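K.L.:
sequence and predicted structure below; questions after.
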Amino acid sequence: MSVRMAPPRPLVFLLMICGVCSQWDVSYSPSHICALKDSSVIMSCTYTYPTGYQIMKVFWTKIIEKKETEEFPDLSEDPEYSQRLQYLGDKRQNCTMRLSHVTLKDSHEYYFRFITNKDKWTGKSGVTLSVTDLQVESPERVTEGNSVSLTCKSSCTLTDRATFIWYRNSEPLTERRDRNNELLLQSVRAEDAGRYSCAVHGHSHVSPAVYLNVIYPPKSVSVFISPSEIVSGDSVTLSCCSDSNPPALNISWFKGGMFVGSGRIYSISKISSDDSGEYKCKSINEHGEKYSDAVTLNVKSVRRFSSVVVVVAAGVGVLLGGASGAFIMYICLTKRMKRRPAMKEISDPNEDTYTALDHKSMTSELYDTLTTIHPRPPENSCMTLGPQSFSKHENPSINRKMLQ
C-alpha cells in the first residue's frame, strides 16, 4: 500500500505566488538605442499583467533621482517632453512610444509604468537611449597629389541603418561616393580644399564643418611691369605673382640669368637703357620652386625731335618772311604737333583692332574718352598691388598699340 504525501503548505503557496509573478512583465525591443540628434526615436514595448486586473493608467518615465522613495514622473506632463512624446500603445498589451527631436540631454534610461485597480508595476530594466551628434575627423592638411580619408564619426553606432552624405562648402559632393562613413579623396587637387561636413540621409542634423588644407608648390608664376611704356629716367616696378600654398617664402629676381634682387616687388628708379633686358622671378616655398617666363623690359630714349623741328621751322620762316613769317610757321607747326597725339600710326589699313582717325572730325571730347581706356587688370594674387597699372608682357616682341 502506497501513501501519496501532500506537498507542504508553504511550497504550494510559493508556487502560486510565482505563477502570479510571471504574469507581470514589461519587455523592450531593442533595449539599447543609438539615435542621431534631432531625429525621432520609437521605443517598442509590450507588457503583461494577471487576469482580473484593470488598467487605470499607463505612462513612460525615467528615474530622476534615487531618494528614500523612488519617484516615477509622467514624462507626458513634463514640459521638456510633453510636446515631443507620443504614446502609440494601448491599455492592453502594446506600450510603444515615440520621442521626437531628441537632444543630447535625452540620453537616459526610460521605463514603462502601468497602474491597475489593485497594484502598480514598472519593469526591472528599461530601454537605454543614447543620443549622438556627428563629427568629421580628418587631417589638417594634405599635399596635392596624395590621398586622404575623412570619417564621419558618432559617439555610438546608430541603431538604424545609415547612409552618409558629404558636403564641401555647404554643397553636396555628388561626384564623390563614400565608403560606409568614410570619404576617400584620391589624388587630391588644390580645388579639393574647403570646409567638409557630413550628415545622414533623411535626417536634418549636419556635423560642424572641418577645413581641409591642400598644400602645393608654386605654380602659375608670372611677372607684371608698371608702367607699360618706359622712358629713360622713369621709375619702374616689377611684381612677381604666384599661386602657392603656403605662400612663397622667398622670391628672387634675375636679369639675363644673373641674380639682381629679392622680394615680391623689384623696383628700378631713374631707369636707363642699361636696364633693358629680360627679367624673370623665381618663387619658392617649402614644397618646391618655379620660375616665371622671362619678360623683356625696353627703355626708350626721350624724344627731342619736336623741339628741333620748331627751331628749324622758325629759322626758315625768318629767311622767307622775316619775323612775321617765322611766327606764322611756329604757330602752324605747334598746332600740327598738338594734333599729332590724335593721329594713329597704322601699319595695316585693313587691321580691325584700330580704325584710322580723321583729324578733321576729331574732338577733344573723343580724344579724352580714348585716352582713358586701360587694359583689364589680371585676376591673380597681386590684386592688392594695384594691378590696374600693370601690363603683362607675355610676348615682348609685340608691343601693345597705344595712342601717341
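P.N.:
Thanks, I have the structure now. Numbering: from 1, shown residues only.

K.L.:
switch to C-alpha atoms for all contacts and neighbour counts from now on
P.N.:
Noted.

K.L.:
max-length helix in the chain?
P.N.:
helix 305-339 (DSSP state H).

K.L.:
who are the packing partners of the helix or strand just after that one?
P.N.:
Downstream of helix 305-339, the first helix or strand assigned by DSSP states H and E is helix 364-371. Here helix 364-371 touches no other helix or strand, going by 3 or more CA pairs under 8 Å, 6 or more residues apart in numbering; DSSP states H and E.

K.L.:
just give the nearest non-adjacent residue to D74, would you?
P.N.:
Leaving aside its sequence neighbours, D74 sits nearest to T61 (CA to CA, 6 or more residues apart in numbering; 5.4 Å).

K.L.:
since we're on that neighbour, how many residues are nearby?
P.N.:
20 (other CA atoms under 10 Å).

K.L.:
relative to H108, how far out is it?
P.N.:
Distance of T61 to H108, computed by CA to CA, to the nearest Å: 10 Å.

K.L.:
can you check V131 too?
P.N.:
From V131 over to H108 the distance is 9 Å, taken as CA to CA.

K.L.:
next up, a second structure to put side by side with the first:
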Amino acid sequence: MESLILIILIIIPGSWSGNWRVTSGDQCALKGSSVVIKCEYDYPLDHMVTAVGWSKTLYVSGKRRRFLLSRLPSPPEHFVYVGDRWSDCSLQINDVQHIDKGAYFFTFETTLNTWTSKASARLSVRELTTVVEPSTVTEGDNVRLTCVSGCPTPINIVWFRDGQRVSNSVFQAGREDAGSYYCAALGQETVRSASVALNVQYLPENISISMDPPHVVEGSSVNLTCSSAANPAAHSYTWYSQGIASSVSSMLQVGSGQVLSLPSVDASHTGLYLCQAANQLGENNSTEVLLVIKRKNPDGLSLLILAGIGLSVLVTLVLTLLLFWLKQRTRAENKAVYDSRLSGRGLSSLDPSDSVNANIYMLPPSTPSSPPPVTATQDSAPHSQRKSHHEHDDPPAYEDEVTYSTVTITPRNPSLPHHMNNSRVLRDSWSKAGENDDSVIYASVAKSS
C-alpha cells in the first residue's frame, strides 16, 4: 500500500507538493476612480483551469460570509475580471465607492481540484480633500491651496474655482478670488474633492446715495438711501450734512441708518449730504450729494388765469377775422350780381313785367344809316340830372339803393327841330318805322326824386 502511494506521487508531481498558490496585494483607491487589484495564481502542470471567480466577505447576522461578486447588486461593468486562465487573476473595479471597500478572495477550479486564496486582497477607499489656508482672509493676504488624497500613491491634481480652472495654488487674495475651490485628478476630473469656500473680506467701497424722489419741492418729504459693497456687509451708516448758507465749514451729523428720511423739507434742508458706511474692518465715505429744495409756485393760479384770458382773446380775434371775411365776401358777391345785371342784360331782353323796366321805351331812329344825335331831352336835362346821371355810373354798394322810375330811350332825328325830338307824335311815328333797328341808341336816365 505504501508503495502504491509513492508511485502515485511520482506520477503526478506537484499534486501534493505545494504548487497551489494565489498572490495578491492590498489596494487604495480614490472615490470615483477605477482600480485594479493585482493577482497571480499557480497550480500543478497536469491540471487545466475550468472556472475562475472573485468573492467578497460580508457580515450577515454578525457572521462573515463570502459572496460571489456576480451575485452582489452592482451597476453593469462595475466588477470586471481582467486576468486569464493561466496565471493572471487581476480584478478591475470601476467608479469605486465606499461600499466597495473590504476583503476580496480569488477562487479557481481545475479538472482535478478547486482552490481559493488563503489571504484576502483588501481594498480601502479614500477621497480627495481640499484645504484652503486660510479660508477667510483680508483682501491682500496670501492664500495656499492643498489637496490631500489619503492614498500613498501620488497623483497629479488640478485646481478649480467655481468650475473654472485655477493655475496657481498659492496667490495673493483679492475680492475676485472669493469662491468655492476643489481639486481633481488630472485626466480623471470626475475624481474630485468636495468644495471649500474662500472668503475674502474688504472695507465698504463703491458707496453711493440715491434720492427718492429725485426732485424735491418745499413741504414734501424725501428719503436718502446709502448703498455700499462690503464683506462683511456694512453694519452701520452715519449721515452728515453741510448747509449751503451755513457758516459752519465742517459737516455735522444729521442721522444714522441706511435710510435718512426728511419729512416736510424747507429751504434750510438745502445742502451737501454724505454717508459713512462701516463694517468690522473699518469705514469709508460716499461722495457728497447736493440736495436742492424747490419752492412752491405761488403764481400757479395766476398763470392759469392768464392762460384763460389769452385763449379768450385768441378766440375773439379769430371770430372777428371770420366775420370780416364773410362780410367782404357778401359785398363782393352783391357787386358781382349788380354788375352782371347792368352789363349782361340787353334792351331786347327787357321784360315789360319787370317793375324796373316797365317804363322803358325804345323809339326807332328816322334815318337808319346815320347815328342819332343826343336827344333834346338829354340836352335840355338840368345840370342836376346830369350830375345824378354821372353819380350813378359807378355801381352802388347795394343794389336795392338804386330805384328808377322812368327811362325814355329816344333816337334823335337831325332833320327835326331840337324841341320836337321829345314830342309824343314823333315817338309814335318812329315806333311804327320799325322796332328791330340795330342803330346805336343814346338815352337819358333820370332818377325819380
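P.N.:
Yep, it's here. What you see is a predicted model; the values in this text were computed from it and never measured.

K.L.:
who has more neighbours, V131 and H108 of structure 1?
P.N.:
When V131 of structure 1 and H108 are compared for neighbours, V131 comes out ahead with 24 against 16, by other CA under 10 Å.

K.L.:
from what I can see the more buried one touches S100, true?
P.N.:
No - in this structure V131 of structure 1 lies outside contact range of S100 using CA atoms under 8 Å: 11.8 Å.

K.L.:
P73 of structure 1 corresponds to which position in structure 2?
P.N.:
When structure 2 is aligned by TM-score structural alignment, P73 of structure 1 is paired with F67.

K.L.:
its match belongs to a strand?
P.N.:
Yes - looking at F67 of structure 2 with DSSP: H, G, I helix; E, B strand; the rest coil, it is inside a strand.

K.L.:
show me what Y273 of structure 2 lines up with in structure 1.
P.N.:
Y273 of structure 2 maps onto Y279 in structure 1, by TM-score structural alignment.

K.L.:
for structure 2, which strand is longest?
P.N.:
strand 196-212 (DSSP state E).

K.L.:
and that strand, how far from structure 1 on average?
P.N.:
Compared with structure 1 after the fit, strand 196-212 of structure 2 shows a mean deviation of 1.5 Å (mean CA distance after the TM-score superposition for structure 1).

K.L.:
mean deviation of whichever helix or strand comes after that strand from structure 1?
P.N.:
Counting by DSSP H and E, the element after strand 196-212 of structure 2 in chain order, helix or strand, is strand 216-217. For strand 216-217 of structure 2, the mean deviation from structure 1 after alignment is 1.7 Å (mean CA distance after the TM-score superposition for structure 1).

K.L.:
could you tell me where strand 216-217 of structure 2 falls in structure 1?
P.N.:
Residue span in structure 1 matched to strand 216-217 of structure 2, by TM-score structural alignment: 230-231.

K.L.:
tell me how far that stretch lies from the chain's centre.
P.N.:
43 Å (CA atoms, centre = their mean, to the nearest Å).

K.L.:
and for it, what are the contacting residues?
P.N.:
Stretch 230-231 of structure 1 is contacted from outside by V236, I271, N298, V299, K300, S301, V302, using CA atoms under 8 Å, 6 or more residues apart in numbering.

K.L.:
list buried residues within these.
P.N.:
Among the contacts of stretch 230-231 of structure 1, those classed as buried by 16 or more other CA atoms under 10 Å are V236, I271, N298, V299.

K.L.:
the longest strand of structure 2 packs against which elements?
P.N.:
strand 129-133, strand 136-138, strand 179-185, strand 222-231, strand 271-279, strand 282-285.

K.L.:
and it with strand 179-185, angle?
P.N.:
Using axes from the mean of the first three to the mean of the last three CA atoms, to 10 degrees, the inter-axis angle of strand 196-212 of structure 2 relative to strand 179-185 is 150 degrees.

K.L.:
buried stuff in strand 196-212 of structure 2?
P.N.:
For strand 196-212 of structure 2, the buried set under the neighbour-count rule, 16+ other CA under 10 Å, comprises 196-205, 207-209, 211.

K.L.:
before we move on, the earlier item: possible to save the buried ones among the contacts of stretch 230-231 of structure 1 as CSV with distance to A193 of structure 1 and secondary structure?
P.N.:
Converted to CSV, these look like this (distance: CA to CA, whole Å; DSSP: H, G, I helix; E, B strand; the rest coil):
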residue, distance to A193 of structure 1, secondary structure
V236, 37, strand
I271, 43, coil
N298, 41, coil
V299, 43, coil
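
K.L.:
now do the same for F105 of structure 2: its match in structure 1.
P.N.:
Aligning on TM-score structural alignment places F105 of structure 2 opposite Y111 in structure 1.

K.L.:
next: S261 of structure 2.
P.N.:
Counting by TM-score structural alignment, S261 of structure 2 corresponds to S267 in structure 1.

K.L.:
now do the contacts for its match.
P.N.:
S235, V236, T237, L238.

K.L.:
average gap between the one helix or strand it maps to and structure 2?
P.N.:
S267 of structure 1 is part of strand 265-268 when elements are defined by DSSP H and E. Between strand 265-268 of structure 1 and the corresponding residues of structure 2, superposition yields a mean separation of 0.8 Å, by mean CA distance after the TM-score superposition for structure 1.

K.L.:
flag every buried residue along that strand.
P.N.:
Buried-residue list, strand 265-268 of structure 1, by 16+ other CA under 10 Å: I265, Y266.

K.L.:
and it, how far out from the chain middle?
P.N.:
That offset, for strand 265-268 of structure 1, works out to 35 Å (CA atoms, centre = their mean).

K.L.:
out of the helices and strands packed on strand 196-212 of structure 2, nearest to W430 of structure 2?
P.N.:
strand 222-231 (109.8 Å; CA to CA).

K.L.:
to what extent does that closest one diverge from structure 1 after superposition?
P.N.:
Mean deviation for strand 222-231 of structure 2: 0.9 Å (mean CA distance after the TM-score superposition for structure 1).

K.L.:
what's in contact with that strand?
P.N.:
200-213, 216, 234, 237, 258-263, 265, 275, 277, 279.
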